[in-house]
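>>> Pasted the sequence and its predicted model underneath.
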Amino acid sequence: MASIRKASAGPSKYEVSAEAAVDLAKRHLIQPWPYSGSIGTEARSLIGSGDGIYIHDGEGRRLIDGPAGMWCVNAGHRREELARVMYDQAMELSYNTPWYTMNSPSAVLAERIAGHAPGDLRHVFFTTGGSSAVESALRFMQFYNNVRGRSEKKLIISRGGAYHGSTYLSASLNGRPRDRDWMDIAGGLVVKLTSPDPFRRPAAMTIEAFSDFLVSEFEETVERLGADKIGAFVAEPIQASGGVIVSPPNYLPRIRQICRANDILYISDEVVTGFGRLGEIFASESVFGLSPDIITFAKGVTSGYFPLGGMIVSDRLLADLRRSNHPDAMYAHGLTYSSHPVGCAVALANLDLLENGILDHARDVAPYFIEEMKTLEDLPLVGEVRGIGLMACVECVADRESNNPLQLDIEVGKRIDAHCYALGLLVRPLIHMCVMSPPLIITREQIDDMVAILREGISRTMEDLRREGVWRN
């Protein structure tokens, strides 16, 4: 999808040399998700600029942005339309306190988002990102049940492989062991179910039987714990950071029916899948056939140009609160930057871009993207390539007999990433998995380039492992 952009205005006055930036980071910057052995002394790959689907590192090397930042740069880098809106809005109104004032862009954006949401989801609460969006939804569930006199209906059901954020409650839902090995969680509030990963299902089980097992597990959990104790079921339509897990067909709608029958709030976490990643503004209904009680979103809402997230809440839930016997009960939750005028203005401009061409383009190239990614399955190290829309995962399996990631598998992703980086592609390695979720503006020719580099990176990794004598396939 072609897009005309002016040449870069050059580095800002706050830019320093790559060497200086690395030195400053090692002396002063704490990186996200650091290891204790290097915390506060680490420098990561320096990115200096971006344009379209490409970024340039501190040495001037051009790389395809395979993960689109963190699933978020949906409209691509250096969109002058978005940068200009940020400037114009900041010059008009840079901030207002959401505690006792409001701004026009947030009201307009809430109406635009509500127009895309399924069912009766018509009310939007804005946050600063995905973690705070999920946190807000969980706190809303607690408030909702307190107001309705159901103070014990607070348990939250999540799943293995899930990722819902880094704040206390949202992180407590995460289903990846490494997310909680050294971090405290609200364990007494959260119940974890089996990951809906068909690739890791029991060997003799069909996909249909696996789906039945997952649904039965949920039903048995509700019966065992009691529907009067369970406040919410939280699920990503696609488990993104868990490895782009595409659950069995009809599994999620069946879970939704059970939630409805037992008055359990269904929270659809569309932080990744929303705003175009699957070719739709929201995928819950249009792709997966379900209408949740709450949808959380972030990332692609501004294409990563400004921190913004939120939740969309159904009319029914708010009507229940208004009918309660506690009209003075307060949802005592909010953020300094809730409904930020600059972020909401950028999101509106981003919606214009999505609605006026990018969504159509994403839907057009997505089948080709998945088809080309699937060609990597002929490599001996690749166990499965899976995906939908413009998100896919290459899961590497060095030990096929046990079908279990071992120490060798743990290093595979880093090796592939290093090779691909040298070849011109930024990969997001998740232990033994490589995730690709490029900007939605990617063309077929650029998909060809991306897949070719990824193939070469995996091939070089296989050669390394054979040469070291640790893998003989």
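Right, received. Where do you want to start? Numbering: from 1, shown residues only.

>>> Please make it C-alpha for all contacts and neighbour counts, starting now.
OK.

>>> which residues are contacting the longest helix seen in the chain?
The residue-count maximum for a helix in the chain (DSSP state H) belongs to helix 444-467. Outside helix 444-467, the residues within contact range by C-alpha atoms under 8 Å, 6 or more residues apart in numbering are 64, 66, 365, 368-369, 372-373, 376, 379, 381, 412, 415-417, 419-420, 423-425, 471-473.

>>> how many other residues sit next to residue 435?
26 (other C-alpha atoms under 10 Å).

>>> again, but for residue 34
The tally of other residues near residue 34 (other C-alpha under 10 Å) stands at 12.

>>> Next: residue 221.
Residue 221 has 17 nearby residues by other C-alpha under 10 Å.

>>> Please enumerate the helices of the stretch 151-300 of the chain.
Here the stretch 151-300 of the chain has its helices, by DSSP state H, counting those that start in this stretch, at 168-172, 207-225, 251-261.

>>> Buried only: go through the contacts of helix 444-467 for me.
Among these, those classed as buried by 16 or more other C-alpha atoms under 10 Å are 64, 66, 365, 368-369, 372-373, 376, 381, 412, 415-417, 419-420, 423-425.

>>> Keep only those of those that are in helices.
By the criterion of DSSP H, membership of the buried ones among the contacts of helix 444-467 in helices covers 365, 368-369, 372-373, 412, 415-417, 419-420, 423.

>>> got JSON lines for those, with distance to residue 439 too?
Below are these laid out as JSON lines (distance: C-alpha to C-alpha, whole Å):
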{"residue": "365", "distance to residue 439": "12"}
{"residue": "368", "distance to residue 439": "15"}
{"residue": "369", "distance to residue 439": "12"}
{"residue": "372", "distance to residue 439": "16"}
{"residue": "373", "distance to residue 439": "15"}
{"residue": "412", "distance to residue 439": "25"}
{"residue": "415", "distance to residue 439": "24"}
{"residue": "416", "distance to residue 439": "21"}
{"residue": "417", "distance to residue 439": "18"}
{"residue": "419", "distance to residue 439": "21"}
{"residue": "420", "distance to residue 439": "18"}
{"residue": "423", "distance to residue 439": "19"}
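
>>> so residue 276 makes contact with residue 359?
Yes. The criterion here is C-alpha atoms under 8 Å, and residue 276 meets it with residue 359 at 5.9 Å.

>>> put this beside the first:
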Amino acid sequence: MSSKNWQADKRHWMHPWTHFDSFREEGSLMMTRAKGARVWDEQGKTYFDAVGGLWCTNIGMGREEMAETIAEQVREMAYANPFVDISNVPAAQLARKLSELAPGDINRVFYSCGGSTAVDTAFRLVHFYQNCRGRPQKKHILARKGGYHGSTYAAMSITGKSGDKIPEFDYIQDSIHHLSCPNPYRAPNGMDEQQFCDYLVEECKQKIRELGADNIAAFFAEPILGSGGVIVPPEGYNRRIWELCQENDILFVADEVVTAFGRVGHWFASKDLFGIQPDIITCAKGLTSGYQPLGATLFTDRIYEVISTGDADRYFASGYTYSGHPVACAAALKNIEIIERENLLQRVVEVGAYFEQRLQTLRDLPLVGDVRGKRFMMCVENVMEKSSKRLFPESTNIGKWISDRAEQNGLIVRPIVHLNVMSPPLTMSRDEVDLVVERLGAAIEQTQHDLRKAGLYTPTPQPMIA
């Protein structure tokens, strides 16, 4: 039975990534409250949210001290003009804290309202920097197929997910170039991981030669690809691509909107997990654990020195009304304090290893082709045929079949065509890991049964063992 709220939502709110036909038919799953990793719908049904909101509820929801911090800041000062030479205390304190946590000489912070605007800012900063240093021809951007960087104009243009590049929208096409997706499961011609890594690095070298290093401004990359399939690149790939950028005077922009603030057990994954020192890091999501909208573009003192000297009348003509919003920054400071106090990074390392191990048991299911990811950033890839890795037709939307049945079992996982993605709160326990794996496994088995019944799936006969 639909409620007035459900009807109002269906009638008036156009959601991000609305699929018009199915939304018109089914509407939304209306949530009313949340605590920790659990959410409740309007009928009072409880779900374990293994998606962590949208990669973001790192410390879990319903924290009283977060509510108190936000309320206290609202009472003290709900807003402050961030433009030119006016500031506020929480924004200044958070900038200092982020500089302490970020690797190397990344000591400068530019605030925005989320991940997309953080990436958009990085894009503009890159061009601003190259112009300021007298290299106006360095405008081209390298990125990767399968990479996701946001939904603003520049960020979506840098994004390499083909499913998000719909024909009704326009994109920057003349100066953004996408290299192959570094997905070992889909490596061509039976390459092993090392051969695949060599292939990808050589492809990047060829693209640099083709465009000319003097014309390339930056390389944008997620350390682990997120909504493009939770793809951990081949061993050594991130480091070797970063070294290529260093050798060719190309800025390396690490998009850590998902991976930062504990998702894989570190404040930032670039240096700690992959041994690379970015020039720019973009972050959001776990920065406030979703309690307030906030993004940040972090960059080096070296970049700041270039853009802040020279022309006496130069200024950075970009920013947002809500840059450095005092309430959002106060929430971020408290969020970071909680992560530190509760040692959640170490928890992710330990429980994340168990999560990886338990999810691997799903490989025995006929529909599961691959289980991949790192710690609290995991994905199951569903296939029609294991041996050939053949996918279901996109129209089947196998991931949605599975997520629908998971929801019936009180589990939320994210469907992305043939994938089911998980990014639970960093507070997830071993018992909750077991719950997620058991309910997801049951949903996959139920989907297999339902697909066969609908005539959409016929299991491939397994070879007999003599």
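Yep, that arrived. Owing to the predicted nature of the structure, the values given are computational and were not obtained by experimental measurement.

>>> circling back to that earlier point, with the ones in helices among the buried ones among the contacts of helix 444-467 of the first structure in mind, which one is nearest to residue 350 of the first structure?
Ranked by distance to residue 350 of the first structure (C-alpha to C-alpha), those are led by residue 365 at 19.7 Å.

>>> Which position in the second structure pairs with that closest one?
Matched to the second structure by TM-score structural alignment, residue 365 of the first structure sits across from residue 351.

>>> can you count the residues close to the residue lying closest to its match once chain neighbours are set aside?
Nearest residue to residue 351 of the second structure, sequence neighbours excluded (C-alpha to C-alpha, 6 or more residues apart in numbering): residue 430, at 6.3 Å. Neighbours of residue 430 of the second structure under the rule other C-alpha under 10 Å: 15.

>>> ok, so what distance separates residue 430 of the second structure from residue 436 of the second structure?
Remark: distance between residue 430 of the second structure and residue 436 of the second structure (C-alpha to C-alpha, to the nearest Å) = 10 Å.

>>> just residue 114 of the second structure next, same as before
28 Å.

>>> hang on, the earlier thing: need the counterpart of the residue nearest to residue 351 of the second structure in the first structure.
Taking TM-score structural alignment, the alignment pairs residue 430 of the second structure with residue 444 from the first structure.

>>> And residue 257 of the second structure, by the same measure?
By TM-score structural alignment, residue 257 of the second structure lines up with residue 271 in the first structure.

>>> so that match touches residue 304, yeah?
No. Under the criterion of C-alpha under 8 Å, residue 271 of the first structure makes no contact with residue 304, lying 11.9 Å away.

>>> Same drill for the two, tell me which one is more crowded.
Legend: neighbour count by other C-alpha under 10 Å for residue 271 of the first structure and residue 304, higher for residue 271 (30 against 24).

>>> check contacts around residue 16 of the second structure.
Counting by C-alpha under 8 Å, 6+ apart, residue 16 of the second structure has no contacts.

>>> returning to that earlier point: what is in contact with residue 276 and residue 359 of the first structure at once?
Residues touching both residue 276 of the first structure and residue 359 by C-alpha under 8 Å, 6+ apart: residue 440.

>>> quick one, which of these two is more surrounded?
Higher neighbour count among residue 276 of the first structure and residue 359: residue 276, with 30 against 23, using other C-alpha under 10 Å.

>>> Pull up the gap between the residue mapped onto residue 30 of the second structure from the first structure and residue 440 of the first structure, please.
Residue correspondence to the first structure (TM-score structural alignment): residue 30 of the second structure is matched to residue 46. For residue 46 of the first structure, the distance to residue 440 of the first structure equals 23 Å [C-alpha to C-alpha].

>>> rewinding a little: and the gap between the match of residue 257 of the second structure and residue 444 of the first structure?
Distance, residue 271 of the first structure to residue 444 of the first structure, using C-alpha to C-alpha: 26 Å.

>>> Could you count how many residues lie near the counterpart of residue 201 of the second structure in the first structure?
Using TM-score structural alignment as the criterion, residue 201 of the second structure maps onto residue 215 of the first structure. Residue 215 of the first structure has 17 neighbours, counted by other C-alpha under 10 Å.

>>> leaving aside the residues next to it on the chain, what's closest to residue 215 of the first structure?
residue 255 (6.4 Å).

>>> how many neighbours does the one you found have?
19.

>>> Verify the stated contact: it with residue 213.
No. The criterion here is C-alpha under 8 Å, and residue 255 of the first structure misses it with residue 213 at 11.8 Å.

>>> what's the overlap in contacts for these two?
Counting by C-alpha under 8 Å, 6+ apart, residue 255 of the first structure and residue 213 have no shared contacts at all.

>>> tell me the secondary structure for residue 32 of the second structure?
strand (DSSP: H, G, I helix; E, B strand; the rest coil).

>>> Just give the nearest non-adjacent residue to it, would you?
residue 41 (5.4 Å).

>>> Kindly report the same for residue 308 of the first structure.
Nearest in space to residue 308 of the first structure, with sequence neighbours left out and distances taken as C-alpha to C-alpha, 6+ apart, is residue 128 at 4.3 Å.

>>> Give the equivalent position in the second structure for the one you found.
By TM-score structural alignment, residue 128 of the first structure lines up with residue 113 in the second structure.

>>> and that match, what is it in contact with?
Contacts of residue 113 of the second structure (C-alpha under 8 Å, 6+ apart): 293-296, 320, 322-323.

>>> circling back: neighbour-wise, which of residue 114 and residue 436 of the second structure wins?
Higher neighbour count among residue 114 of the second structure and residue 436: residue 436, with 25 against 21, using other C-alpha under 10 Å.

>>> if I look at that one, how far off is residue 412 of the second structure?
Look at residue 436 of the second structure and residue 412 of the second structure: by C-alpha to C-alpha, they are 9 Å apart.

>>> Identify the contacts common to the two.
Counting by C-alpha under 8 Å, 6+ apart, the residues touching both residue 436 of the second structure and residue 412 are 48, 50.

>>> Could you look up the SS state of the residue nearest to residue 24 of the second structure when sequence neighbours are not counted?
When the adjacent residues along the chain are set aside, residue 24 of the second structure lies closest to residue 10, with 7.4 Å between them (C-alpha to C-alpha, 6+ apart). Secondary structure for residue 10 of the second structure, judged by three-state DSSP, is helix.

>>> Residue in the first structure paired with residue 10 of the second structure?
By TM-score structural alignment, residue 10 of the second structure lines up with residue 26 in the first structure.
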